[in-house]
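Enquirer: pasted the sequence and its predicted model underneath.
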Amino acid sequence: MHVTRDQVRALLDPAGRDHSLVLLEGRTEVVPTGGLTSPRYAGAVEVVAGRDLVDALGSSGAPAEEDLDALAARLDAEITALGA
């Protein structure tokens, strides 16, 4: 599993606030948070909601590409810590 810069960017986008990064069948995906209870996402583990990620970062403007990479690496580390 690998969190990508594009996935982090999608979560930080205003439309991404209603999405979550999840682990599903050995991969990471950005999916609509409201759909997590649907059968399509049965067994998915939510790593972070876009809204929570935006709130944690504050309103310091759009992050640089290096910042997106650093966030992706941090999320990868959190997933590894979960034992996934």
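Expert: In hand now; what should we look at?
Enquirer: going forward, measure contacts between C-alpha atoms and count neighbours the same way
Expert: Fine.
Enquirer: mind naming the longest helix for this structure?
Expert: When the chain is parsed with DSSP state H, its longest helix is helix 65-81.
Enquirer: hold the first one in mind and look at this next one:
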Amino acid sequence: MTEPQTITIDHVHALLQQPSDDAVLGLVEGRVEAIDPDQLATDDYRGALEVISRRDLAERLGDDPTDEALAEQAGALTASVQQLGG
């Protein structure tokens, strides 16, 4: 089982599957979630720590990223969150 703040390849995939470039990967009460931009203003997601947007993630990964690239990005994002004390 992963730590709550650990970003996995599944989280990265979930963000890339979001239809909006403004969707974000966020931390909500210690959970990692891909969040639609319309949800960010709702009570359930207010105060979420936004880790990365779909747009920024896609720019980092380019077209048709490998599983290795997705895993590397998940690790880098996890490290960033841990440095923030997420």
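Expert: Structure's in. What do you need? Since the model is a prediction, treat every value here as computed from it, not as a measurement.
Enquirer: drop the TM-score for these two in here.
Expert: Here the superposed chains carry a TM-score of 0.83, computed using TM-score structural alignment, normalised by the length of structure 1; 82 aligned residues with a CA RMSD of 1.7 Å.
Enquirer: about what we covered before: which parts of the longest helix of structure 1 are buried?
Expert: Using 16 or more other CA atoms under 10 Å as the test for burial, helix 65-81 of structure 1 gives 68-69, 71-73, 75-76, 79.
Enquirer: can you add distance to Ala15 of structure 1 and give the residues you listed back as a markdown table?
Expert: Shown next, in a markdown table, are these (distance: CA to CA, whole Å):
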| residue | distance to Ala15 of structure 1 |
| --- | --- |
| Leu68 | 17 |
| Asp69 | 20 |
| Leu71 | 18 |
| Ala72 | 19 |
| Ala73 | 22 |
| Leu75 | 20 |
| Asp76 | 22 |
| Ile79 | 24 |
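Enquirer: circling back to that earlier point, now for the longest helix of structure 1, which elements pack on it?
Expert: The contact analysis (3 or more CA pairs under 8 Å, 6 or more residues apart in numbering; DSSP states H and E) places helix 65-81 of structure 1 against helix 5-12.
Enquirer: give the aligned range of the helix it packs on in structure 2.
Expert: Aligning helix 5-12 of structure 1 against structure 2 (TM-score structural alignment) gives residues 9-16.
Enquirer: what's the average distance of the matching stretch to structure 1?
Expert: Compared with structure 1 after fitting, stretch 9-16 of structure 2 has a mean deviation of 1.7 Å; criterion: mean CA distance after the TM-score superposition for structure 1.
Enquirer: in that stretch, what's buried?
Expert: 9, 11-12, 15-16.
Enquirer: which ones are touching the residue mapped onto Ala69 of structure 2 from structure 1?
Expert: Using TM-score structural alignment, the equivalent of Ala69 of structure 2 in structure 1 is Asp67. Shown in contact with Asp67 of structure 1 (CA atoms under 8 Å, 6 or more residues apart in numbering): no residues.
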